[in-house]
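Chemist: quick one, what's the 3D model for this:
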Amino acid sequence: MDESIYVGNADPDALAERGWLLGHFMPPGHPRHSTDVEIKWGRHPAGDRRAEWVRGEQRTALLVLISGRFHLEFPRRTVVLGKQGDYVVWGRGVDHSWYAPEEAVVLTVRWPSVPGYAIG
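Modeler: Here you go, the predicted structure:
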């Protein structure tokens, strides 16, 4: 068996790591360990809202809507993702929050993977 290959499923793997599939917080040497990028599979029930705004973001992020409807909130703008494949990218220093008005699944990619940042 090749230990440099990992095969999984986003739903159960994400549940075990608060949604995260890849990043610096995975065990060193594991194929899912990366200091370059973080990837999250997010399942959000209707009405789910981020507890508090992210301020002073140190990473660039891409969020892609897989299903449902999802709102990304920025200081002067709210972006509504409503069609499968809709996405938004924001850079370092951009404060943000989110809200799921209906059940939604999103894929988030952040880079770099910054040690010391909370997994949440």
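Chemist: all contacts plus neighbour counts: C-alpha atoms, from now on.
Modeler: Noted.
Chemist: excluding sequence neighbours, find me the nearest residue to the spatially most central residue of the chain.
Modeler: Nearest to the mean C-alpha position of the chain, by CA atoms, centre = their mean, lies Thr108 at 3.2 Å. Excluding its sequence neighbours, the residue lying closest to Thr108 (CA to CA, 6 or more residues apart in numbering) is Leu63, at 4.4 Å.
Chemist: one more, for comparison:
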Amino acid sequence: MDLITGNAYDTDTRGTGWFLGFSDWTRHGPGELLHVPRQQALSGLCAKWFDHPAGHDSGDAKPVSEGRTVSILVSEGSAFRIEFSGRADFPEDTTEVVLLRRPGDFAAWGAGLYHRWHCLERSTVMSLRWNPA
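Modeler: All right, here's what the predicted structure looks like:
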């Protein structure tokens, strides 16, 4: 599964704070999802900032992902669950659950995954999506 998780505060950014981008230290995890080569063109860049009330959920699975997406929890006292699967019916044996609980927690995923989410406690989440050219 083309998925990595972590916390932006805990990521070794060599003192820069940049955990996503063209720097060499963003080259980690499956598919190097947080690395965007300096010369690589991008298309379809989107940014979403959403304050989810407790109990808010995505309902059925979202369409299969394209490109790359990173969702980052930015609020204190929050809990936001994202489930990922290579199949739209989310069978238990192929589903990975990620819980974002502390500010800076993130999930980054590539193309070909289905996802759905549920807000357990009020959460503000910023998501970035783009297509590498």
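Chemist: got a TM-score for the pair?
Modeler: Overlay of the two chains. TM-score (TM-score structural alignment, normalised by the length of structure 1): 0.61; 80 aligned residues with a CA RMSD of 1.8 Å.
Chemist: picking that back up, mind listing what the residue nearest to the centre of structure 1 touches?
Modeler: By CA atoms under 8 Å, 6 or more residues apart in numbering, Thr108 of structure 1 lies in contact with 38-42, 61-64.
Chemist: mind checking the SS state of it?
Modeler: Thr108 of structure 1 carries the three-state label strand when classified by DSSP: H, G, I helix; E, B strand; the rest coil.
Chemist: map it onto structure 2.
Modeler: When structure 2 is aligned by TM-score structural alignment, Thr108 of structure 1 is paired with Ser127.
Chemist: quick one: that match from Leu100 of structure 2, how far?
Modeler: Applying CA to CA, to the nearest Å, the value for Ser127 of structure 2 to Leu100 of structure 2 is 13 Å.
Chemist: shared neighbours, those two?
Modeler: Ile72.
Chemist: just the strands in structure 1 please.
Modeler: For structure 1, strands defined by DSSP state E occupy the ranges 20-22, 38-44, 60-67, 70-74, 77-81, 87-90, 97-99, 104-111.
Chemist: specify, as a residue range, where the second one falls in structure 2.
Modeler: Taking TM-score structural alignment as the measure, structure 2 aligns residues 46-52 with strand 38-44 of structure 1.
Chemist: alignment lookup: Arg102 of structure 2 to structure 1.
Modeler: Aligned partner of Arg102 of structure 2 by TM-score structural alignment: Lys83.
Chemist: which residues sit in contact with its match?
Modeler: Contacts of Lys83 of structure 1 (CA under 8 Å, 6+ apart): 65, 67-69.
Chemist: any idea which of the residues you listed is closest to Tyr87 of structure 1?
Modeler: Comparing the contacts of Lys83 of structure 1 against Tyr87 of structure 1 with CA to CA places Leu65 closest, at 6.1 Å.
Chemist: is Gly42 of structure 1 in contact with Ala100, as I believe?
Modeler: No - using CA atoms under 8 Å, Gly42 of structure 1 makes no contact with Ala100, being 10.8 Å away.
Chemist: return the residues in contact with the nearest residue to Ala46 of structure 1 once chain neighbours are set aside.
Modeler: Nearest residue to Ala46 of structure 1 in three dimensions, chain neighbours excluded: Glu102, at 3.9 Å (CA to CA, 6+ apart). Glu102 of structure 1 makes contact with 45-47, 68-70 under the criterion CA under 8 Å, 6+ apart.
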